[in-house]
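S.K.: only geometry, no sequence info:
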């Protein structure tokens, strides 16, 4: 089979799936491309669901990856509402729920992730919401429009973004987080404290170090929360936002190698342990050449950028995914971008006005190398922050903290 012919199958109808189809055609692949999407919607971006879409600032068409005519014009066989039930690497086929099969020469898994559902009573009651799909967002929007109060289980990105929108609408909002601070695992204590203060300043009742024993109900519908200390939170609507789990069931059943972080183990070309199967997006635990580690992040940037590298690999072209992990958020008057990878760091250096929420934060290791940086309401430094991370060189922390010292002079 020529690398420019045959049948390439994409399993997953999110942004990563759409970008993979685009990349294959951009790289002049003229074979068959079949994209299986479990949802009935064309692939779309997910960050707006808890941001601009929920706020009524964007419509679905604004963040749909490509309109229907594009798939038709580029001869992409998109099968909406069609989940894949199994893959058979030995037979090079995917199996569908009706037990039919589709042959592939190369396969890309881009199955994304699903909201974690905690094993607590009431988690499946009416007026309990999870947020992953456009249909989830529509249901949550309708519920918030009729509610006076919202309780959120989990102080991660989704929970805090929805909290900000609910406060904008005037709802009473309570966020219950098991850790000592919201976003503690993602950002560390120094910066997590910034987000805790942000939400308290905007009237959120933030309960940290707290467990949820039960989502209380009446007549099958949620009425609030009962916490581990015996206290209760009354709420018209409950959002459960305790993180996401990668959808790796197909990969596990196909005996593909898995990473300790729960993702599908891939090399820097995004190839799995099977040479004809690749993985991208939320599920991919990819070998990162800069950090010399396998990195898996559930963020938009991976779904946007990884597929082009996976497509190159599927076409037999040498490729290496070395983009820095990146994510962003918008909450109230705070907008930020984070770039880098700092699971273990020695200290955080701030540059600018932290109390005024206009600053840059840098995560440093014990050798004073910048592992990651985050710009908060400062919009002209991202490239310099990336360069500092990529340099892997020690920096003078005092100069790093000095706003009068140009960042590009520290590289």
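M.R.: Perfect, thanks for sending it. Bear in mind the structure is a predicted one, so any value in this text is a computation, not a measurement. Numbers count the residues shown, from 1 in each chain.

S.K.: going forward, measure contacts and count neighbours with C-alpha atoms only.
M.R.: Fine.

S.K.: show me where the stretch 101-250 of the chain has its strands.
M.R.: 101-103, 106-109, 113-115, 128-129, 149-153, 172-177, 205-208, 212-218, 221-227, 232-234, 237-240, 244-246 (DSSP state E, counting those that start in this stretch).

S.K.: between those strands, which one is closest to residue 276.
M.R.: Taking C-alpha to C-alpha, strand 106-109 is the member of the strands of the stretch 101-250 of the chain nearest to residue 276, at 5.0 Å.

S.K.: helices or strands next to the closest one in the packing?
M.R.: strand 7-11, strand 277-279 (3 or more C-alpha pairs under 8 Å, 6 or more residues apart in numbering; DSSP states H and E).

S.K.: put this next to the previous one:
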């Protein structure tokens, strides 16, 4: 392992949760050299998950999003360069060229540029009234648009789209949500849970058009006024939110000497790293932009979870100081939609087996577990858990995921399943 010296310069590109975690960890472990955090966004680094939840709903102000309040920055001893983009890395010379014209040398470089929202030209990119939701200005612009009324058309029923639709309905805004898949969030949560979400959105008044795509965006002058769907239906809208996914922000690294994944060749995009986040002797990557090697499967994997971003940052910070990182915990996400606060640990997905072990989906208070299917078609272990409204049971099943507990055999007349009894 090549570690940074105790003195020298560590440069972190990206004011993300992962990037800040690297900077804080090396300082905590006694690094006395320069730590430079370069961020293309103005202002202090902030948390992104609440953008489509509390901030969009007007429940939080911008200050509450900050990863660290302004008064803590002096104590960190970090040189923060906001509103400055990294334009090019020269891995051979160990330098990075910045948008202000400077060229910065480094002893260790950490890439934490995250992911950028996908906005195809066919979905109205460049038209007024059409936007994505990835950063703070996006969220503030959408919040303002929702305050003016008129129909919101959401293209994409994944995390961002479904959460934004729920917030808009809470504000009394009429919403149409379009997705080519048959159910909202079905790829992430599987059909059983997606059916429940479909019912919740429809009950809240969302005009849900699943199994449909957008054929074209209808515009007057340079402003979008609606869309035509692939079944010929027309939907008028005052605002169109394009929420069709994100891709790792690596275009600026072309020709840099940093190893980049290709979806067709490697099955994954992003900065290709070993199992500890190292891409080259002096370059590391963390967060959504990073594809870390999974030694168990021999494949590079990106972990697009908020908790994983912080853990990767701490792990790389420890490695840069020559220390062993702490053991990682489970991937975690949450999603607020109406009265639901869905929380998940471990792996979930449409391709996995799923069963409810506590409560019921119909009632909305439940815990369900996911398992990767073995060759004979049945899962052997609990690989993930999802729940709402049952915090104690969710904690129990989170431990079952950590323990790789046997797949549960549930008895409808019993109070707990065999796997939960084992965990208890």
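M.R.: Sure, I can see it. Here the structure is a predicted model, which means the values were calculated and not measured.

S.K.: hmm, back to that, can I get the helices and strands packed on strand 106-109 of structure 1 in CSV including distance to residue 399 of structure 1 and mean neighbour count?
M.R.: Formatted as CSV, these follow (distance: least, C-alpha to C-alpha, whole Å; neighbours: other C-alpha atoms under 10 Å):
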stretch, distance to residue 399 of structure 1, mean neighbour count
strand 7-11, 48, 24
strand 277-279, 41, 28
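
S.K.: quick one: which of those strands is nearest residue 406 of structure 1?
M.R.: strand 277-279 (39.1 Å).

S.K.: name the helices or strands packed onto the next helix-or-strand element following the closest one?
M.R.: Following strand 277-279 of structure 1 in sequence order, the next helix or strand is strand 284-288 (DSSP states H and E). When contacts are defined as 3+ C-alpha pairs under 8 Å, 6+ apart, strand 284-288 of structure 1 sits against strand 264-266, strand 293-295.

S.K.: pick the most buried one from those.
M.R.: Comparing those by mean neighbour count (mean count of other C-alpha atoms under 10 Å), strand 264-266 ranks first with a mean of 28.

S.K.: circling back: residue 396 of structure 1: which of the helices and strands packed on strand 284-288 of structure 1 is closest?
M.R.: strand 293-295 (25.8 Å).

S.K.: let me have the strands of the stretch 101-250 of structure 1 in CSV, extended by mean neighbour count and distance to residue 309 of structure 1.
M.R.: Listed next are the strands of the stretch 101-250 of structure 1 as CSV, based on neighbours: other C-alpha atoms under 10 Å; distance: least, C-alpha to C-alpha, whole Å:
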stretch, mean neighbour count, distance to residue 309 of structure 1
strand 101-103, 16, 23
strand 106-109, 26, 11
strand 113-115, 16, 20
strand 128-129, 22, 35
strand 149-153, 25, 36
strand 172-177, 24, 37
strand 205-208, 18, 40
strand 212-218, 19, 42
strand 221-227, 22, 45
strand 232-234, 17, 47
strand 237-240, 25, 34
strand 244-246, 18, 20
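
S.K.: tabulate those strands (CSV), appending distance to residue 390 of structure 1.
M.R.: Shown next, in CSV, are the strands of the stretch 101-250 of structure 1 (distance: least, C-alpha to C-alpha, whole Å):
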stretch, distance to residue 390 of structure 1
strand 101-103, 41
strand 106-109, 29
strand 113-115, 29
strand 128-129, 40
strand 149-153, 36
strand 172-177, 34
strand 205-208, 35
strand 212-218, 41
strand 221-227, 44
strand 232-234, 46
strand 237-240, 36
strand 244-246, 28
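
S.K.: so where is stretch 372-380 of structure 1 in structure 2?
M.R.: The alignment of stretch 372-380 of structure 1 onto structure 2 (TM-score structural alignment) covers residues 384-392.

S.K.: other SSEs contacting the lengthiest helix in structure 1?
M.R.: Across structure 1, the helix with the greatest residue count (assigned by DSSP state H) is helix 300-314. If you count contacts as 3+ C-alpha pairs under 8 Å, 6+ apart, helix 300-314 of structure 1 packs onto helix 15-26, strand 277-279, strand 326-331.

S.K.: the inter-axis angle of the helix or strand following the first one versus strand 7-11?
M.R.: It refers to helix 15-26 of structure 1. On the C-terminal side of helix 15-26 of structure 1, the closest following helix or strand by DSSP H and E is strand 32-36. In terms of direction (axes from the mean of the first three to the mean of the last three C-alpha atoms, to 10 degrees), strand 32-36 of structure 1 departs from strand 7-11 by 20 degrees.

S.K.: now strand 32-36 of structure 1 on structure 2. Mean distance?
M.R.: By mean C-alpha distance after the TM-score superposition for structure 1, the fitted strand 32-36 of structure 1 averages 0.4 Å away from its aligned residues in structure 2.

S.K.: can you check what angle separates that strand from helix 15-26?
M.R.: Angle of strand 32-36 of structure 1 versus helix 15-26, following the same axes, to 10 degrees, is 170 degrees.

S.K.: endpoints of stretch 328-340 of structure 1, how far apart?
M.R.: 12 Å (C-alpha to C-alpha, to the nearest Å).

S.K.: what range does that stretch cover in structure 2?
M.R.: By TM-score structural alignment, stretch 328-340 of structure 1 lines up with residues 334-346 in structure 2.
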